[in-house]
Structure formats: C-alpha cells, structure tokens
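Colleague: The sequence and its predicted three-dimensional model are supplied below.
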Amino acid sequence: MLSRFAPKTDAQPLVLLNARLIDPATETDIRGGLLIRAGVIADLGPGVTVDNAPNRARIIDCRGDVVCPGLIDMQAFVGEPGAEHRETIATATAAAAAGGVTTILATPATSPVVDDPAVVDFVLRRARDTGKVRVLPMAALTKGCEGREIAELGLLGQAGAVAFSDGAHAVANALVMRRALSYARDFDALVVHFPQDRDLAGEGVMNEGETSLRLGLAGVPAEAETIVLDRDLRLAALTGGRYHASIIAAPLSLEAISEAKVSGHDVTCGTSINHLTLNENDIGDYRTFLKLRPPLRSEPDRRALVHALAEGLVDVIVSDHDPQDVETKRLPFGAAEFGAIGLETMLAAGLRLVHSGDVPLTRLLAAMTCNPAKILKLEQGRLQKGAPADVIRFDPDEPFVVDPLKLRSRCRNTPFAGALLQGVVKMTIVGGEIVWEVAA
C-alpha cells in the first residue's frame, strides 16, 4: 500500500520525557518516557530517561501532558476526487494533525465514487503526495453508492480499500445487503453501513418530537434508524459477515446492538462526537451547522449514548467530518445541506465527557484509537513496544475557544463555533515523523 510513512532507519530518534503514558488497549496509565526510533515505539515507561537517550535524539519534555496513540477516525470526507471546493486531502489531513488524528478512513461518496480500483489508487497517491497523516480509502459497497449492484469488493480490496460503505446512502434492498455481506465475508472484508430508512426519514431535517413541532420543521423518527439496523444485524447473523454500523444515535438501536453482541455476532457500532456532546436543543434559532445526518436527538437520547460508550457498548467515536461551503449552509434550515466539520475538534469535544465525569479518559481514548484499529485490523492504536509510532501529546485541561477562522479545514461549518473546550494537542507524530507541533 502506498504510504509516505514507511519506517525510516535513518530518522532522528525522539524521546518524550515526563509524560503521562496512556495505552487504552491495556488500560494502563503510568508516568514515564517514550522512545521512538525508526518509525516504531522502541521503549516506554519509567526507565526511559535523558541519561539513556540515543545519540542525536531529540529530547522533548512533555511536562506531565498525556502521551497516547494517535486517533483513528473511521468516518471523514476528504473531498478528493471531485469536491476540492469543500475539502482536499491536504487540508483535511492538516486539520487532522492539529486535532491529534493520525489515521483517516476516507468515505467513498466522492465524484467519481470510489467504486473502481483506479480511484482507490488515486486517493492513495494523493495521500502519499499531499497528506500529513495516514489516509485509508473506503470503497463503495455498491456501484455508484446506488444500492443496486454490488461493487467489485475483491479488486477494490486488492487496490487498497480497507472497508466498504455507501456513505450516507443506506442500502434499501435487503437482498442486495444480504449478498453484499456474503460477498464481503468471503474476503474477510468489513461492511460499514449507515442505517436509515430513506422513505421513513422522508423530508425530515431534525429529530421528530416536541422541538421539531415547535420549530415547524419536518422530523426524522428514531425508528428510521432502528428498523434498518435491526434488518442489518439479522442479515449479518444470517451471513456471518463483518458488520459495523457507522453512526447510531437512538436508544432503540443500542438495544438491538446489545442483543446482537450478546448473541456472539461479529458486529460493532460507532457514533459521532456531535451526538455524544450536543442535542436537538442546541439547534436553537435554526443553526444550520447543527443540521446533521442522523439528526441530533433529545437530551435523554444523548445521555443513553454516553452511558453506552462508558459501558463499552458503543465501540467507536467518529468525527463525521463533512465540510460544506457557505452556499450550502447559509440557507434556511430546511434547505441547508447536512454535515459539519469535526477532525480538529473531536478530541477536545470528547474530553467534555471526561471532565463531566461521565466517561473515563481511557475509555474515551479507546473509542478513538485501539477499538477502530481492532475493527480495521490495523497495527496502530496502541502504545506498546514495536507498535507504529503514531503518537500524540496533549494537555487535557488546557482551555481554548473554537475560532472557525483558525481551523485548518477548507470549510468552517463547525457546530462548536465560539465554544470553550479543553484539550490542546501539542504534538502529533505519524510513523515517527512530527507532523504537528505547538511552539513552546
């Protein structure tokens, strides 16, 4: 697979000292140092000191900051090919590096759709030439993401696709979904699906309920999500395929996921940082930057998601990074496009849950590091000897105000504009290479 982050034996060693070392995979939280050499973690713990640092190593005093694996975002739109006016791989990965994200799983609903090996190759080459972090392409599950004809999963996987999805387009036909899961199973491939019944969602633009009635907006019932999810889970059980629900936001969906996991099926689920930290009331006076798919749900629904994350039922947190320009967002709420950016703010927004005491720090980080790595079968996501040196340093307590004009994404549609967050990423390292650093 094409990558600019192949191990380099002549790279300058890095020694991070006085750090709070957190490995979510083993739930360890210790004080010590970290040695990076030739693109991998060579040593870590209290025994790593300035006295035993290699010659010509760069010594970095972390001053008690957290050092942990780099974040892995399983859902982000990178713009290329075809939507460079919204985002490019260069700008998306710059935002990712500033937010502590070292691996992006790029969604396939580009123009052209990533349903041909040549397009997979294009994304990999652009990432190699212009990306600051790792970019892994998802390929389309069906041709054109149209839900009718299964894509050539085997050839796409050989070209470098690491998972298969139709993005925000749910596969409506149950027989097509069954065949896709069966076909993917033969390649041990992961199917990532967005569960939403398009007919039941209809023209809905926010959560169906009292708030949508008060605002005079068409609503999307929670059942639009759960009906498709329940179908998918039954088909995954029938076929034995690997299934991941990309974003769930309804308590009914949590019940379905729980039952499937108890039954031993190979299913996982994610939710977005927006659905964990915001609710329908935040839409306020028709704030279109909070028009999302699925819609932000009620506060009790959000609390249920947070509890499921804390208990380990929700496996993954994604940014659901979806840049939209002024022409599609500065419109009446009903006419505005869905989506928000999130690569640069995912970690800091997630730390809200830690500071409130709702989710332990190791559990939050696990949902952004080792859990997605395990699902995608990646070597990254752990802070252990021999692991790839995809590492970040951040201060979980340092406050900052989100200024959209300072964000690195090409678009500014952040739902956290003007919000006071805590958690400044001070250094991002990918394959032993520093790709983001805050000046001391």
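Modeller: Now that the structure is in, tell me what you want to look at. Not measured: the values here are computed from a predicted model.
Colleague: contacts and neighbour counts: CA atoms only from here.
Modeller: Fine.
Colleague: Looks to me like Leu200 is in a helix.
Modeller: Yes: residue assignment for Leu200, taken from DSSP: H, G, I helix; E, B strand; the rest coil, places it within a helix.
Colleague: Now that it has come up, it's in contact with Thr226, right?
Modeller: No: counting by C-alpha atoms under 8 Å, Leu200 stays clear of Thr226, with 11.1 Å between them.
Colleague: Quick check: neighbours shared by the two?
Modeller: Common contact partners of Leu200 and Thr226 (C-alpha atoms under 8 Å, 6 or more residues apart in numbering): none.
Colleague: Those two - which one has more neighbours?
Modeller: The residue with the greater number of neighbours, taking Leu200 and Thr226 and applying other C-alpha atoms under 10 Å, is Thr226; the counts read 24 against 15.
Colleague: what helix or strand does that one sit in?
Modeller: Thr226 is part of helix 223-239, with elements assigned from DSSP states H and E.
Colleague: now for that helix, which elements pack on it?
Modeller: Under the contact criterion of 3 or more C-alpha pairs under 8 Å, 6 or more residues apart in numbering; DSSP states H and E, the helices and strands touching helix 223-239 comprise helix 174-186, helix 198-201, strand 242-245, helix 251-262.
Colleague: and the first one, which residues are buried?
Modeller: Of the residues in helix 174-186, 176-178, 180-185 count as buried by neighbour count, 16 or more other C-alpha atoms under 10 Å.
Colleague: by contact count, what packs against the next helix or strand after that helix?
Modeller: Using DSSP H and E, the helix or strand that directly follows helix 174-186 along the chain is strand 190-193. Applying 3+ C-alpha pairs under 8 Å, 6+ apart, we find strand 190-193 packed against strand 163-165, helix 174-186, strand 242-245.
Colleague: ok, and here's another one to check against it:
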Amino acid sequence: MDAPETRYVAVGDADVAYQVVGDGPLDLLYCYGLGGHIEHWWQAPLPAEFLKRLASFSRLLFFDRRGIGASDGVPRNAMPTWEEWTEDLGAVLDAAGSERAAILASLDAGPIAMLFAAMHPERVSALVLLNTCARWMQADDYPFGMTADGVDALVEMIRSGWGTQAWALLGVPSAADDPEFVEVVARVLRASATPRTAAAQYNYIFRSDVRQALALIQAPTLVLSVSESPFVPIEHGRYLADHIDGATFVQLPGGDIGPTRVFSLVADEVAEFLTGVRPAVEIERILTTVLFTDIVGSTERAASLGDAGWRAVLDNHDRSVREQIRRFRGQEINTTGDGFVVSFDGPARAIRCAQSVLKATQGIGIELRAGLHTGECEVRGDDLGGLAVHIAARVAALAAPGEVLVSEMVKALVTGSGIEFADAGERELKGVPGTWKLFAIDG
C-alpha cells in the first residue's frame, strides 16, 4: 500500500493536514499525540504496518492536529483551548464526508477525543483510548500522576532532549537493541515539532483536566494501557475505565507507547472491539535471504568448559553476533542455542554479515560456520517459515568450520557485487528434494 495523498481542511485561519485510506465498512478516525507526522509515519515500517492494519477493516481517517507535523503551527504563548482542538476532529470528519465514526486516540490526543465524544455523541460510534488519561497531574482526588515539580522537570527534559535518540528510546524501550528504528522515531519527533514548541505544548497539556467529560461519554469505549510506561502509568487507564459508563479495560504488555510490535496487539484489540471479529493471523510471503550460523563443536566445548564457562562464551558470542546483525541491518528471527537465524532484504549484506560474524567470534575462542539461501518465506508475526528457511539450515549444516556456504540463488543475486565464490559442488540437502549446487565464499 502506497502512502495516501495528504489533503488539507481549513479550521479557522489554520490548515489541518489529513489522509484517508482504505474502504472498509466503518469510518475510524485516528488521533495521535504530539510526536507524530502524517507523512513520516509511512516511511517507517512498523508505524506504516499499523496504519495498514487499521485500514484493513475500516476507512481510516487520520490527521495532524494544529501545532503538529504537516498542519499549521500554534503560537507557543497562545495554545488553542481544548474545545478549539476538538474542532480539528469535526473538520476532518466533515471534509472526509463522515457523519459518524469510531475514534482511536492515543497519548495527549486522548483528552481531545474524550471531549469530542462528550460534546458530539451523535458523531461518535465508538471510542478507543490508548495509553492516555483525563488528567496528568496529581490532585487530592487523583493520587496518581505527576507532581507540579515533576511536570516542570519533564518539560525541561523535553526542551533539552526532544528529537534525540535518547528521548525517543524512552517511548520505545523494547527497541534498545535496534538503534536504526530508534532513529526513525527520533526523526519523526523532529518532524513533528521543534524542542521549544514541544515543551510549550506539553507544559500546557500536562496541566489539563478533562475528567468532567467522562460521565458524558455515551459511545461504547475500550481503554488500552501498557503495563510498564513511566509516562502513562496504568492507573490512568484504569481510572478512565472506571469512570466511563460501560467501558472495557485491556492491559497490554511492556512499556512501549510508541509504534513498536506491541501495536499489532493494539490493532487486533481495536478490530475486535469495532467489528466483533478478531483478525486471523495473516500469512505474508516475502522474498528474503536467510542466514543460519552455528558454533562448531559446541557440545564438546560446553562439556570441557562447564556450565558457567560455557555460559560466558555464549554471552560473548551472542553479543558479537548481534553487533554484526545491527551493523548489516539484518533482522534477528530466532536463536538456536548455539547459533542465530537472521533475515536480510539484501543477499550481499547477508554474506558480508556472515563473514564479519565468523571473523568477530574468532577472538573469543570459538569457530562458526554459516549458510545462506534466498527464497520465499512465510511471515508469521516475528517468525519466518517455509521451505527456504529449511534450505538455509541444511546449507549451514554442510559448511566446514570457518566457512560461509551459499545456495546458487544467493550467488546469482549478487553478481557484480565483487564477492567471489568457490564451487562447492552439488550436494543433497536432508529432507529437501533433488541436488543443490552450493558455493563457498572465497576469502
């Protein structure tokens, strides 16, 4: 699915950017918080996949509210009122020809959606609140949330750290081993707002309180909250569910409030809540290069070193291999105890990664072998399946210590890359029909 066209609707003197994608039977308006950008999300695989999932069962409408991303900015010293921000929602619905829609709202967009649902119940068919709250600060009757000093400190952190990888990682802690994805998130933050603009908006947002709207919400409501976020403690979500009539509460794992793999669970929950049907796991087929690595003589080494010694070797091995996987932009699929299964969208990088892995692990006193094959694989969540995976495993099993062995398909795809091969003959692969021509990487 290509990124849809960005359109604009006038709200007062401002232009608000929005997009429409999908042609499902229900309209779904997605309102996200400061830190998003309507066009940049399509350039990031996980956020784009989330948008595609939402559009698979709906006509998805989403937008940058005033002050965010592609929409007109707002003065730092004159923020819109919350009621004025709700006008953005109504304007987008009108521009898209939607009389009534379900609303999904996350983070600091949540209060806007709650107010809109309370003010315009005839336009909201359902409400989904994701990692959000009606009030951010503590009060006598609201014991969780930030203190006034805590708000001041956090606003200063935003002013000094907004758009950096360190700040981005706070919202996607599960991506600590994926610096490239963290940089994608940081890039979207920078596109969404400047540091001082973000700090000014959050200084205003954190001091808001829309709890009076909760009792007026008539739409069926689902509240989703991750269990470990320091920014939006789960108690905020439970409070919403307790104070919105008939609301359903669902706890999600981890602490990611940004668009990581937990958002596949979000899409499932939203789809089931709005349609009554939880989506079946789709089997996606892709062409990819699969790399298997294996420690030579691992059983004998483990026996000679003992459990503690072998554990130390494995820890060093895992650290070295993962460093090379990141360097060559591979995706770790699985570990086999003494080896790795990795996928690459480019076979040349897969080969160079294998060479670097073998070289890097020599320094820790172990020897590896590696095998690669390029073929069609089934994507099932974070896992890969299919014959191509089995072929890569069988190729690796035939490699000599210190050798990188590849199938003929891999060799054909890297013609002109400068990588040299030595003919390793035709071999039978256990459990795979026919004979297969294999090649060893020369040098």
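Modeller: Here it is on my side, so go on. Small disclaimer: the values here were computed from a predicted structure and weren't measured.
Colleague: What does the TM-score come to for these two?
Modeller: Overlay of the two chains. TM-score (TM-score structural alignment, normalised by the length of the first structure): 0.28; 210 aligned residues with a C-alpha RMSD of 7.3 Å.
Colleague: one step back: buried ones in the helix holding Thr226 of the first structure?
Modeller: Within helix 223-239 of the first structure, the residues scored as buried using 16+ other C-alpha under 10 Å are 223-230, 232-237, 239.
Colleague: Kindly report the same for stretch 86-98 of the second structure.
Modeller: Of the residues in stretch 86-98 of the second structure, those buried by neighbour count under the rule 16+ other C-alpha under 10 Å are 86-93, 96, 98.
Colleague: As a markdown table, those residues with distance to Asn316 of the second structure and secondary structure would be great.
Modeller: Formatted as a markdown table, these follow (distance: C-alpha to C-alpha, whole Å; DSSP: H, G, I helix; E, B strand; the rest coil):
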| residue | distance to Asn316 of the second structure | secondary structure |
| --- | --- | --- |
| Thr86 | 53 | helix |
| Glu87 | 56 | helix |
| Asp88 | 53 | helix |
| Leu89 | 52 | helix |
| Gly90 | 56 | helix |
| Ala91 | 56 | helix |
| Val92 | 53 | helix |
| Leu93 | 55 | helix |
| Ala96 | 55 | coil |
| Ser98 | 57 | coil |
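Colleague: Rebuild the helices and strands packed on strand 190-193 of the first structure as a markdown table, extending it with distance to Leu364 of the first structure.
Modeller: Compiled in a markdown table, those are given as follows (distance: least, C-alpha to C-alpha, whole Å):
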| stretch | distance to Leu364 of the first structure |
| --- | --- |
| strand 163-165 | 23 |
| helix 174-186 | 29 |
| strand 242-245 | 18 |
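Colleague: His307 of the first structure: neighbour count?
Modeller: 16.
Colleague: Name the helix or strand for it, please.
Modeller: In this assignment (DSSP H and E), His307 of the first structure forms part of helix 299-311.
Colleague: Ala117 of the second structure contacts Ser125, correct?
Modeller: No: in terms of C-alpha under 8 Å, Ala117 of the second structure does not count as a neighbour of Ser125; the distance is 9.0 Å.
Colleague: Let's have the buried residues of stretch 86-98 of the second structure in CSV, adding distance to Ala198 of the second structure.
Modeller: Listed next are the buried residues of stretch 86-98 of the second structure as CSV, based on distance: C-alpha to C-alpha, whole Å:
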residue, distance to Ala198 of the second structure
Thr86, 19
Glu87, 21
Asp88, 19
Leu89, 21
Gly90, 24
Ala91, 24
Val92, 23
Leu93, 26
Ala96, 28
Ser98, 31
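Colleague: start to end distance for stretch 212-223 of the first structure?
Modeller: Across its full length, stretch 212-223 of the first structure reaches 16 Å end to end, with C-alpha to C-alpha, to the nearest Å as the criterion.
Colleague: The helix holding His307 of the first structure vs helix 251-262, what angle?
Modeller: Between the direction of helix 299-311 of the first structure and that of helix 251-262, the angle (axes from the mean of the first three to the mean of the last three C-alpha atoms, to 10 degrees) works out to 20 degrees.
Colleague: for the following helix or strand past helix 299-311 of the first structure, packing partners?
Modeller: Read in the C-terminal direction, the helix or strand following helix 299-311 of the first structure is strand 316-318, with elements assigned using DSSP H and E. Here strand 316-318 of the first structure touches strand 71-76, strand 267-272, going by 3+ C-alpha pairs under 8 Å, 6+ apart.
Colleague: which one of those lies closest to Leu44 of the first structure?
Modeller: Ranking those by proximity to Leu44 of the first structure (C-alpha to C-alpha) places strand 71-76 first, at 19.0 Å.
Colleague: Can you name the next helix or strand after that closest one?
Modeller: The first helix or strand that comes after strand 71-76 of the first structure along the chain, using DSSP H and E, is helix 89-99.
Colleague: just the angle between that following helix and strand 71-76, please?
Modeller: Taking the same axes, to 10 degrees, helix 89-99 of the first structure and strand 71-76 form an angle of 140 degrees between their directions.
Colleague: now for helix 89-99 of the first structure, which elements pack on it?
Modeller: Judged by 3+ C-alpha pairs under 8 Å, 6+ apart, the packing partners of helix 89-99 of the first structure are strand 101-106, helix 117-130, strand 420-430, strand 433-437.
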